[in-house]
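Undergrad: fold the stuff below for me.
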Amino acid sequence: MEIIGATTLLLIACIFFILLSITQARKQKKKGKLPPGPAPLPILGNILQLNGKEVVKSLNKLSEKYGPVYTIHMGMDPVVVLCSCDAVKEALIDNAEDFGARGHMPLLDRINSGGHGVVGSNGERWKQLRRFSLMTLRNFGMGKRSIEHRIQEEAQFLTEEFRKSNDRPLDPTFYISKAVSNVICSVVFGDRFEYEDKDFLKLLGLFNEIFKGFSSVWGQEKDIPETEFHMEGIVNTTFDLFGAGTETVSTTLRYGLMILLKHPDVEERIHQEIDKVIGGDRAPCIEDRSRMPYMDAVIHEIQRFIDLLPMGIPHKVTRDLKFRDFYIPQGTTIYPILSSVLQDPKQFKYPHEFNPGHFLDDQGKFSRNDGFMPFSSGKRICLGEGLARMELFLFFTTILQNFSLRSPVDIEELDLTPLMSGFGNVPRYYQLCLIPR
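TA: Just a heads-up that it's a prediction; the model follows:
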C-alpha cells in the first residue's frame, strides 16, 4: 500500500509539473516567440544536456543546431544564449540599455551579500557604485602617471623576487598574484604588502579558491532588490576590485608565460623588439606600447586564446523586447558567450590556435579586431579594463626584458588546455626557470 501511495504521489507530481509547463508555454506563446532551443524536461529544464565540466562546449554545440540566439531552460526559467560575435555585439553594444542589467549568479550573491557590489548590483545602486568606483580609481591615479609608477615599482619588486630563484624551477602562481594584488593595494590603501606577509598570502589564497569555485558555478536569474548607496556597497565594491583586479590579471600573466614557454619563437621575437625599443638601461613605460606592435599583439592574442571568462557574466533584459524577430520578456537571463566571440571564425583566421598575427596587419603594425572582447562590452564592460591593460603590458615587458624563459620539462609536455573550465578557464600548474638576460 505504501508503494502504491508513493507511486500515485509521484505520478500526480509529474502530471502537475507537465501541466504547469504547458500553461507557461501557452502564456509565452500569447506574448511572442522566444528564440528556438532544445525541449526542456519538467522541473529540470535542459540541465542534463549541459556537461558540467565543459558547459561552454555544450552551449557552443547547441548553437550549431539552433543558431546564434537560442533558449535553454535552467529549471523552469528560460535563459537566452548569445553565441556569435555579431549576436553579442548587437545585444551588448547596439542595444546596450535593454541588455544592461546584471543576471544572477548564486556564488557571487553569497560572496557579496546579494548584489551589493559593483559587479552584481543593478539599477540605481549599480549606477552609483560604478560612478564611485570610476571616480575612486581616477582619484588614485587611473590613467595617470602615478598609477603607472606604482605598477613599474611592483614589476621591479617581482623581478628581484624572481632573481632569488637562481635559475631554479619555480611555480609562478603566487609570485604573480602578490605583485598584481599589490597594485590594487597601493590604489585602495596607499601601500603595498611584503611578499612574505602571512595575512596577505591568506587573502591571495582565498581569491584563488573563489576563482576556481566560479569556474564551475553558474545559475539562473532572480530579481535583486534595488537599494540606495550605502557602506555595505562600498565594502563589497572594494572586495570586487580586489577579486577581479587580482585574479583575472594574475591568471592572464601566469597563462601567458606558459604559452611563451610553448612558443619560444614568439618569446625570441619579443626579446628583439624590447632590445630595439627599450634596451636594458631603463624600465618599460606605457608609452612604449605604441612603438611595440608585436608585444601588443602577443598580449591581445594571449587574452583571446586563453578565453579567461568564456561564459562572460550573465546579463538580463530590462524590459520586454523584440530581438531578431524573437520576443524576450523583461528579467530574462542572458548569457553572452564571450568564447564564441573570441573564437569566431569570421573574426579570426585560426580561432583555436595561438597566433599573434590575428592582431597584426601586412606591414607588421598592430591591428584591432572587433572580436577582441575579453572585458565584455557595452554598459557592463569591465571598469578596470584600462588598469588591466596597463598592468599586462608593464609586467610582461619587464619580465621579458630581464629574463629568458625556460621549461624544466620538454615543451611538448606543456598542456595549454585549462585545468578547469566553466565560468572561468583555470590554467594547469607548471614550473619555469627564469634565466637572467
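
Undergrad: rest of the way, CA atoms for contacts and neighbours
TA: Fine.

Undergrad: which residue ranges of the stretch 101-250 of the chain form strands?
TA: Listed in chain order, the strands of the stretch 101-250 of the chain (DSSP state E, counting those that start in this stretch) span 101-102.

Undergrad: likewise the stretch 301-437 of the chain?
TA: 315-316, 321-323, 326-328, 333-336, 403-406, 420-421, 425-426, 433-436.

Undergrad: for residue 271, which of the ones you listed is the nearest?
TA: strand 403-406 (8.4 Å; Cα to Cα).

Undergrad: and the closest one, what does it pack onto?
TA: helix 249-262, strand 433-436 (3 or more Cα pairs under 8 Å, 6 or more residues apart in numbering; DSSP states H and E).

Undergrad: out of the strands of the stretch 301-437 of the chain, the one nearest residue 362 is which?
TA: Ranking the strands of the stretch 301-437 of the chain by distance to residue 362, with Cα to Cα as the measure, places strand 403-406 first at 28.1 Å.

Undergrad: structure for this one too, so we can compare:
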Amino acid sequence: LRVLGTLVLLALFCVIYIIVCYVKIYKQKSQLPPGPIPLPFIGNLLQIDTHNIVTSLNKLKRKYGSVFTLYFGPNPGLVICGYDAIKEALIDQGEAFADRGDYPVFLHYFNIAFSNGEHWKDLRRFALTTLRNFGMGKRSIEERIQEEASFLITELTTTKGSPADLTMYFASTVANVIASIVYGSRFDYKDDRLKKITDSIYNNFCIMSSMWGTLYNMYPGLLDSLPGPHHQMRRNFEDITVISRESIKYHKKTLDPNCPRDYIDCFLIRIQQVIEHISPDIESLIMSIHNLMFGGTETVSTTLRYGTLVLMKYPEIADRMREEIDEVVGRDRSPCMEDRNKMPYTDATIHEIMRFCDVIPLSLPRCTSRETFYKGYKLPKGTYITPFLTSVHRDPTRYEEPFKFNPQNFLDASGSFKKEDALMPFAAGKRICLGETLARMELFIFFTSLLQNFTFKPLIAKEDIKLEPTGSGLGNVPMEYKCRIIPR
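TA: Here you go, the predicted model:
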C-alpha cells in the first residue's frame, strides 16, 4: 500500500506539472506569433530534425510565414525569416534586438559575442579598436594575408598531385592570419600548437552543427549528465586555453606598455587600467581569444573548403575566374584588393559562394533588450530571437533561382558587379560579425591566389559531387572530400 500511495502521489505530481506547463504555454502563445503546438519540457522537439535543423525551419516557414514561434526545448522563441522581416528586426529596430540570447555551447568560452549591455559594448569597442590598430581593413593586414597565401601555395605544391584533404591546409592558413594579431606571430604549419588550435576549432564546429549541438542548446543541464561527443567540446576549448595561457605568461614577462605588440598586450595593458564599465581579467582575455580564434578561423576556412567543392562541380565557372585573374593580375604577382574592382566575375562568384554555401544558416541567437512591438506583436524584454539567415539567401523574391549556384546573381546586365542587400553571411545589425572586413579580404585574396596557381581536380565525377551539407546546425558542414591539386 505504501508503494501504491507513492505511485499515486507521483502520478498526481506529473498531472499537476503537465497542467501548469500547458497553462504557461497557453499564456505565452497568446502573446506571440503562431507556431506548432509544443509539448511540456520537450517543446517542439518532435517538429525539429536535430540532424538538419535548416530543413525543419524551411517546412515551418512555408506553413507559418515569415515570423513564427518555436519552442527550443521548454523555452519559446521567435524565428524570423526572409530579408524584409530580418532587416526590420535587426537593422530598422536594431537597438531593441541588440541583446544576445543564451547559447549554452558557447556560454563559458566566449565573452564578446555573448555579453550584453555596457559590458558587451566595451568589449566589442575594445576588440574593434585593437583589430583596426593592428591593420584590419588596412594595407598592412592585406600584406599579411598575401604572405599567408604564399605559405599556403608552397604547402599545397608539396602534395605533388596526390589526393589531399584541404581542411587543415585552409584552417591553418586562416588561423595564422588572426593568430598574428592575437598572439603577435604566425605558427609554422608543422607546429603542434597550430594543429591543436585548428583541430579543436574544426571538431567543435562539427559537433555544434550536429544533433548533439542542437540538443545541448535545448537541454544543457540534462546533456551535461549524459555521455556523448558534446563533452569533447569542453576538452577542445581547454586545449586552446592551455596554449593561450602559455602565450599570456610570456607576454606578461615581456610587456612594454608603451609599445603593445598584439591583442594580448593591449588587453594586458587594459587590465592594468581603471575602466568604468568593465573590470577585465585574465579569464576575460582567454574568452576573448576563444572568440577571435574561433570566429576568425572556422567560417572563412569552411567557406574556402565549401567553395572549392562547388568550383570542382562547376569547372567552367572556375575556368572563367582564372581567365579574369590571368588578365588582371597575371602570373607574376600576388592578387591584391585593388584588383577586385577590375574582376567583376570573380567578385560575383565569391559572393555567390557565400550565398549558396550559407555556412552560418542561423545567426547566433538574439533577444529583445526592451519591450518592443514587432509585426503587430508586443514582445516582452528578453524574448528569444533566431534570425534564419538561410531564408535570406534562399529568398525567391530576391533571387530568381535561389537553390541554384549562379554568379549572375551578383552581376548586372552589363557584366558589372551588382551589390545585393539580401546577403547576410556575417549577420546584420548591432551584432554583425566584427571581423567582416578581414573575412572579406581573406576570401578574395585566398580564392584568387588558389585559382591563380592551381587547378583542383575531384577524385569522383563532377556529377557525383554532393553540395548538400552533411550537418546543419550552428553551421552547414560540407561533405568530406579529397582532391588533386595540380599546379598551373
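
Undergrad: superposed, what's their TM-score?
TA: In this superposition the chains share a TM-score of 0.94, using TM-score structural alignment, normalised by the length of structure 1; 428 aligned residues with a Cα RMSD of 1.9 Å.

Undergrad: hang on, the earlier thing: packed most tightly, which of the helices and strands packed on strand 403-406 of structure 1 would that be?
TA: helix 249-262 (a mean of 23; mean count of other Cα atoms under 10 Å).

Undergrad: onto which residues of structure 2 does it map?
TA: Per TM-score structural alignment, the counterpart of helix 249-262 of structure 1 in structure 2 is residues 300-313.

Undergrad: could the helices and strands packed on strand 403-406 of structure 1 go into CSV alongside distance to residue 424 of structure 1?
TA: Shown next, in CSV, are these (distance: least, Cα to Cα, whole Å):
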stretch, distance to residue 424 of structure 1
helix 249-262, 10
strand 433-436, 27
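
Undergrad: and those: which comes nearest residue 426 of structure 1?
TA: Short answer: helix 249-262, nearest of those by Cα to Cα, at 7.5 Å.

Undergrad: average distance between the helix or strand just after that closest one and structure 2?
TA: The helix or strand immediately downstream of helix 249-262 of structure 1 is helix 264-277, counting by DSSP states H and E. Overlaying structure 2 shows helix 264-277 of structure 1 at a mean distance of 0.6 Å from the equivalent residues (mean Cα distance after the TM-score superposition for structure 1).

Undergrad: how far does helix 264-277 of structure 1 sit from the chain's center?
TA: 28 Å (Cα atoms, centre = their mean, to the nearest Å).

Undergrad: how about stretch 196-211 of structure 1?
TA: 19 Å.

Undergrad: helices along the stretch 1-150 of structure 1, start to end?
TA: Ranges of helices within the stretch 1-150 of structure 1 are 2-31, 55-66, 85-89, 106-111, 123-139, 145-163, based on DSSP state H, counting those that start in this stretch.

Undergrad: what range in structure 2 matches the third one?
TA: Aligned by TM-score structural alignment, helix 85-89 of structure 1 falls on residues 83-87 of structure 2.

Undergrad: touching, residue 382 of structure 1 and residue 376? I think so.
TA: Yes: assessed by Cα atoms under 8 Å, residue 382 of structure 1 is found in contact with residue 376 at 6.7 Å.

Undergrad: settle it for me: which of these two has more neighbours?
TA: residue 376 (21 against 15; other Cα atoms under 10 Å).

Undergrad: do you know how far that one is from residue 100 of structure 1?
TA: Per Cα to Cα, to the nearest Å, residue 376 of structure 1 is found 12 Å from residue 100 of structure 1.

Undergrad: next: residue 122 of structure 1.
TA: 9 Å.
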